[in-house]
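Engineer: From the sequence below, what's the structure:
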Amino acid sequence: MSPSRPSALLLLLAAVGVGVGVGAESANSLSVIEASRLLALDAEIVRGLRAYLEEEEERRQREEAEGDPESHTPEHPWIPAPLASIRRYIHEFDAVTEGHVGANFEPGGNEGVPSADPLRTLVIARRLGRDWPALRDAHFRNNMSWQGVVEAVEAAEARLGVAGGREEVAGGTALSLMRLHHVYNLHAHHLAQGSPAPLEDGARARRRSAAMPLLRASDLSAVGVKAMEQEMYGRAAEWFQAARDAEENEAEQESPQSASKSDTFRRQMDLLLHISTSLHDLLLTRRGFTGQTGIFPEQLSQISLMQQKESDVTPPDLEKLGKDDPMSASTTPRDELTFSKLCRGHRFLTPLEESRLKCRTDTRGSPYLALMPARVEELSLDPLILAFRDVLSPRQIEEVKDLARPMLEQAATAIGLNSGTISVRSSHTAWLRDDTHATVRSVSAKVAALTGLDVEDDVGGEALQVNLYGAAGHYIPHHDFVGAHYKAWEMQPPDGRTLALHPLGDRIATFMFYMNDVEEGGRTVFPRARVGVEPRKGSAVFWWNLLPTGMSDFRTLHGACPVIRGTKWVSNKWIKHHPQLHRRPCPVI
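Structural biologist: The predicted model follows:
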C-alpha cells in the first residue's frame, strides 16, 4: 500500500467499521468560544436529565404509595426512559467538568472551564455528536415528560447556535488532540486517563489504571484515524494500541452480552495497528527519515515505539537532517522538528551564544520612558529578537480584552479563510483601531516609544490585532511579512498587485503582547533563530521581519505552540516599512 494514497486508506478504515464519519469540515479545530458553547449545551442537557430523574423518582414513590403502578391509559401508555443510561450520561458529565461548571454556566469569558481543555472538549464533542442523539432517540414520544426534556434541549441549541448530533465536531477536536500528542510527545495512555502531561526523561506511562479513564476506546481510535489521514503513521499506531488497551479495561466492567462487540473492536484495532506500523516502516524504507511529522526515525518492526518515544525526550541531533536553509521561504522538516522541540522547552543555543545575550533597563531613546525605563531581555542577536517585561498594566490588558470580546471572529490567514485555514491557525481574532478607545491609543503609544517607529493606524502601522487561543490553539510556523519586495521585484514576471495592496510597504517589524499567563503550553518559538518565548502576562516580544535592505528575513520563521491547558490571549501590532525611512534608514552601500 502506498503511503501517499490516504483515500484508499480511508476506504479500508470504513470497511473495518471504524467511525470515520467526519467530513471535510472536521479538519478544523474547535476554538475556545465554540467549545464553550458545546459545553453550555451539554450542561443544559444534564440539567434537563437531572430534573427528569427527580420527576421519575417522585412518580415511582407516588405510585408505590397509591399501590397503582398501572395508572396510565392504554391510549397513552407510560414508557420509562432507560434510567441507567441517563445516570451514566450525568455521571460522565460530572467527571469531565470536575465541579468547574455551575448551574448557571453560560459561555463567554470563562477561561478556566473544561472547554479550555482539549481532552475534555473531545469528550464533550463525542457526547453531543453520538451519545446524546442515541439517548434522545431511544425513548418513545408518548413519554410526555421526556418530550419536555428534548424540546428544552432543542431550544438551548437554537439559543447557543450549536446542535448535538453533528459527528464532525468530534473530528475537529480529535485533530487538535493529535497535534498536541505529536508536538509535545505526549503519551496516549496518559491522555486516556485525562493527563496531558509531557513525557519526562525516564518516565514510563501506565498502560492500565484503576481510575475511570477520561477518554473511551472509541475516542482514542478516532484520534488514530485522524493521524492516519495526516500520514502520521507512527503516532497513529500509538493511538490504536491505546484504544485496544482501553477496550480491554472497559470490557472488564461491561456485561457478558457486550463481549462479542468488544472482541470485534479489539480485532479492528489489531488490524489498524498492523496497517499503521507497516505503512510507517514502508515510508522509511522508501524515503528514509527526514524529520517527517508523526514518523519515528527507526522502523517500528525493529525498535519498539515506546523505545523511540522515550529517546525522543533527549535533545535532537539535527545534523542527521542535513544543513539548515535560513533562506527557505517554505517550512522544512528540520523547521518542524525544531519547532516541536522548542515547544517542549528544549534549548538549542550554545553556552557561548547565551553568554552574549544581555538583560538591561533601557529608555530606548524616548522621553516617554525616561522616568520608567523598559526592562529589555535579548533573546537573539541575529536576527534581533527582544523581550520587554511588564509593559502593559493589568487594567490596560483587561480593557483591551473587554473591547475585543464582542468582535472576536474565526481567524483567517494571509491566504484567506477556508476549510484548511484552521489547520494553519486555530484562534479567534478582533481588530482594534486607535480611535476605538483611549486604551488602544495608549498601547500604540507604548509600542512607538519602545521601538522608535511610527505605528499610527494607516500611517505607520496596522490596527491592533487581538487573538484568543483556546484548547490546542496554535499557529504553525510562518512569516509575518507578505513578501512584497520579493514578489514585486524578484519574481518573474513581477507581482505588481502585491505592491498595490500594500502602499505602505511590507511589515517591517512585529510587536506582540502577552495578555495572560497560559496555564501550560502556548510558547512562541523561532525554529531558525533557535529560541522560544514563554507567554507572560504584561510582557511583549519584538522582532524585525525585514532586513535593513528591505528584503525579507526568512530567519524570522515563527509559530505559536499549541495550548495544552487554559487559554492564551495575545495582541499584535504590525509595523509598515515605508513610513520608517528616516527611523530605520537603508544602509549605505
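
Engineer: drop to CA atoms for contacts and neighbour counts, all remaining ones
Structural biologist: Will do.

Engineer: Surely residue 512 is within a helix?
Structural biologist: No. Looking at residue 512 with DSSP: H, G, I helix; E, B strand; the rest coil, it is strand, so not inside a helix.

Engineer: where does the nearest residue to it once chain neighbours are set aside fall, helix, sheet strand or coil?
Structural biologist: If the residues on either side of it in the chain are set aside, residue 512 comes closest to residue 572, at 4.4 Å by C-alpha to C-alpha, 6 or more residues apart in numbering. Three-state assignment for residue 572 (three-state DSSP): strand.

Engineer: just checking, residue 572 touches residue 461?
Structural biologist: No. Using C-alpha atoms under 8 Å as the test, residue 572 is too far from residue 461 to be in contact (10.6 Å).

Engineer: Check for me that residue 476 belongs to a helix.
Structural biologist: No. Assignment of residue 476 by three-state DSSP gives strand, placing it outside any helix.

Engineer: give me the number of residues near the residue nearest to residue 512?
Structural biologist: 20 (other C-alpha atoms under 10 Å).

Engineer: That one and residue 260, how far apart?
Structural biologist: 56 Å (C-alpha to C-alpha, to the nearest Å).

Engineer: let's see this one next to it:
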Amino acid sequence: MRVFFLILYFLVFCYPNVSHSLDLSGLYRSFLSTQEDSDRSYGFDPTRVSQVSWRPRAFYYKGFLSDEECDHLIYLAKGRLHHSMVADQKSGESYKSYVRTSSGFFLQKGQDATVRRIENRIATWTFLPKENGESIHVLHYAVGEKYDAHFDYFKDEKNLARGGHRMATVLMYLSDVVKGGETFFPNAEGIDQHKDDSWSDCSKGSFAVKPKKGDAVLFFSLHPDATTDTASLHGSCPVIEGEKWAATCWIHVRNFNSVKDTKEESIEGEEDLILVEESSTGEGTWGKRKCNRSHSCMGKTAKRKCPKNQSYMVEFCGDRCKMCKAH
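Structural biologist: The predicted model follows:
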C-alpha cells in the first residue's frame, strides 16, 4: 500500500503531464479491488458489527454487502426463481405450503468471484468453515408474500444426515423495502424495542429487524452446547409496499459438501425442478413435490447417480430414483 502511494505521489508532483493523462482514480479503485481479493478478511470489518440479542444469539452487520454485490446476487437469480418450499418435520420431504409464499433460487458454490468473496466474508464473520455452509439462497418477496415463524434446525433424520443441524444463519438484505418485510423473532427475550408507524403490525409484537440494502443479520439456532434454541424462532413479515430481495446462507455443524458430486449437481437440479400441485387434502395444504421427468433426471439415473449421490437424487429426482433400486 505504501509503495503504491509513493508511486502516485511521484507521478503527480514530478510528472504532472503524465499524471493528467492517466486515470489515477481508476488505478486506485482497481488497486483497492485487488487488495480486497488478496486480503484474507475479504472485506470483513468488525467495527460494523453490533450484538442485538443474546436469546437468540444475534448480531447485526451494517453494510455487509456493497450495493454492487447486492445487485449482482439479484442478477444471478432473477428469472430463475422457483416457489419456496418447506420440509416435512417427520419425513424431511419438501413440499409447497401456504406458510411460505416467497420464491427463491440456490446459487452454485463459488459461482463467480463475487460469490466466492461473499462466501469467504461469511466464513470470516461467523468463524465457521465454508464447507459447512449451503449454497447462497436468493429470495424474493412480492407484496403480500411472507414466511410464517419457523425454526432453521431440523427434526427429521433425512436432513440431519447431511451436515447435521443448521447451527447458524446469515441473512443478507439485497434491497430496501418501502414497508413490511421485517424479520421477526417472536421468542426473543430481554429486548425492549421502540417501533413507530413505519413498522408493520406484524413486527410490533416481537423483536424485529428492518430490511436495509447491504445489511445482514447473523443468528444462531443452536446453543453453545449444540442443543436447539427455541428462541431462534423467526419469520418474514408480509411485504406491504415495494418488494423484498434477500439472500440466506445456512451453516451446518458438519461439512455439508460430504456427499459426492453434490456441488456438481445442485444447480442443475434446481434449474430443472418442476412443482406440481396435487389434489387437495381437504385441509388447505399443498401436495408434496413431484419429480421432473426431464432429460436431466433421466440422464442422471442412467449414469447411476442414484447410488452415487443418493441424497441429491432423492431430493430432486425422487420418482426416477424408485427405479434405482434395481441398479
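
Engineer: So after superposing, what's the score?
Structural biologist: Superposed pair, TM-score by TM-score structural alignment, normalised by the length of the second structure: 0.56. Supporting alignment: 196 aligned residues with a C-alpha RMSD of 2.1 Å.

Engineer: The second structure: which residue goes with the residue nearest to residue 512 of the first structure?
Structural biologist: Under the alignment (TM-score structural alignment), residue 572 of the first structure maps onto residue 248 of the second structure.

Engineer: check contacts around its match.
Structural biologist: Neighbour list for residue 248 of the second structure: 136-139, 169-172 [criterion: C-alpha atoms under 8 Å, 6 or more residues apart in numbering].

Engineer: go again using 10 Å as the cut-off
Structural biologist: 106, 134-139, 169-173, 216-218 (C-alpha atoms under 10 Å, 6 or more residues apart in numbering).

Engineer: what do you get for residue 398 of the first structure?
Structural biologist: So residue 398 of the first structure contacts 404, 515-516 (C-alpha under 10 Å, 6+ apart).

Engineer: That one -> the second structure?
Structural biologist: That one, residue 398 of the first structure, aligns with residue 71 by TM-score structural alignment.

Engineer: A helix includes that match, no?
Structural biologist: Yes. Membership of residue 71 of the second structure in a helix is supported by three-state DSSP.

Engineer: Which residues are in contact with residue 556 of the first structure?
Structural biologist: Counting by C-alpha under 10 Å, 6+ apart, residue 556 of the first structure has contacts 326, 382-385, 477-481, 525-529, 543-546.

Engineer: Just the buried residues of those residues.
Structural biologist: For the contacts of residue 556 of the first structure, a burial check counting by 16 or more other C-alpha atoms under 10 Å picks out 383, 385, 477-481, 525-529, 543-546.

Engineer: what's the spacing between residue 20 of the second structure and residue 39 of the second structure?
Structural biologist: For residue 20 of the second structure, the distance to residue 39 of the second structure equals 30 Å [C-alpha to C-alpha].

Engineer: one step back: among the contacts of residue 556 of the first structure, name the ones in strands.
Structural biologist: 384-385, 477-478, 525-526, 543-544 (DSSP state E).

Engineer: quick one on the thing from earlier: tell me the most packed of the contacts of residue 248 of the second structure, by neighbour count.
Structural biologist: residue 172 (28 neighbours).

Engineer: Let's see which of the contacts of residue 398 of the first structure end up in strands.
Structural biologist: Reading strands off the contacts of residue 398 of the first structure, I find no matches (DSSP E).

Engineer: if I look at the counterpart of residue 474 of the first structure in the second structure, how far off is residue 234 of the second structure?
Structural biologist: Per TM-score structural alignment, the equivalent position to residue 474 of the first structure in the second structure is residue 146. The span separating residue 146 of the second structure from residue 234 of the second structure equals 12 Å under the rule C-alpha to C-alpha.

Engineer: Find residues that contact each of the two.
Structural biologist: With C-alpha under 10 Å, 6+ apart as the test, residue 146 of the second structure and residue 234 both reach residue 183.

Engineer: so what's residue 144 of the second structure up against?
Structural biologist: 101-102, 180-181, 237-243.

Engineer: Name the nearest residue to residue 50 of the first structure, ignoring sequence neighbours.
Structural biologist: residue 90 (7.7 Å).

Engineer: Please identify which helix or strand holds the one you found.
Structural biologist: Assigned by DSSP states H and E, residue 90 of the first structure belongs to helix 83-97.

Engineer: Run through the strands of the stretch 401-550 of the first structure in chain order.
Structural biologist: 409-410, 428-432, 464-469, 475-478, 507-514, 520-521, 524-526, 531-533, 540-544 (DSSP state E, counting those that start in this stretch).

Engineer: Quick one: closest of the ones you listed to residue 32 of the first structure.
Structural biologist: Residue 32 of the first structure lies closest to strand 464-469 among the strands of the stretch 401-550 of the first structure, at 6.8 Å (C-alpha to C-alpha).

Engineer: hmm, back to that, shared neighbours of residue 572 and residue 461 of the first structure, anything?
Structural biologist: residue 510.

Engineer: Count residues in the vicinity of the spatially closest residue to residue 180 of the second structure that is not a sequence neighbour, would you?
Structural biologist: In space, and not counting its chain neighbours, residue 180 of the second structure is closest to residue 239: 4.5 Å by C-alpha to C-alpha, 6+ apart. Residue 239 of the second structure has 21 neighbours, counted by other C-alpha under 10 Å.

Engineer: Quick one: map residue 239 of the second structure onto the first structure.
Structural biologist: That one, residue 239 of the second structure, aligns with residue 563 by TM-score structural alignment.

Engineer: Could you tell me how many residues sit around the equivalent of residue 176 of the second structure over in the first structure?
Structural biologist: By TM-score structural alignment, residue 176 of the second structure lines up with residue 517 in the first structure. By the criterion of other C-alpha under 10 Å, residue 517 of the first structure has 17 neighbours.

Engineer: Pull the contacting residues for residue 517 of the first structure.
Structural biologist: 534-539, 566-569 are the contacts of residue 517 of the first structure under C-alpha under 10 Å, 6+ apart.

Engineer: Distance-wise, check residue 174 of the second structure relative to residue 233 of the second structure.
Structural biologist: 22 Å.

Engineer: between those two, which one's more packed in?
Structural biologist: Ranked by neighbour count (other C-alpha under 10 Å), residue 174 of the second structure and residue 233 place residue 174 first, with 29 against 19.

Engineer: wait, the more buried one sits on residue 77?
Structural biologist: No. Using C-alpha atoms under 10 Å, residue 174 of the second structure is not in contact with residue 77, being 11.8 Å away.

Engineer: list residues touching both of these two?
Structural biologist: 138-140.

Engineer: Centroid-nearest residue for the second structure?
Structural biologist: Using C-alpha atoms, centre = their mean, the residue of the second structure that lies closest to the mean C-alpha position is residue 248, 1.7 Å off.
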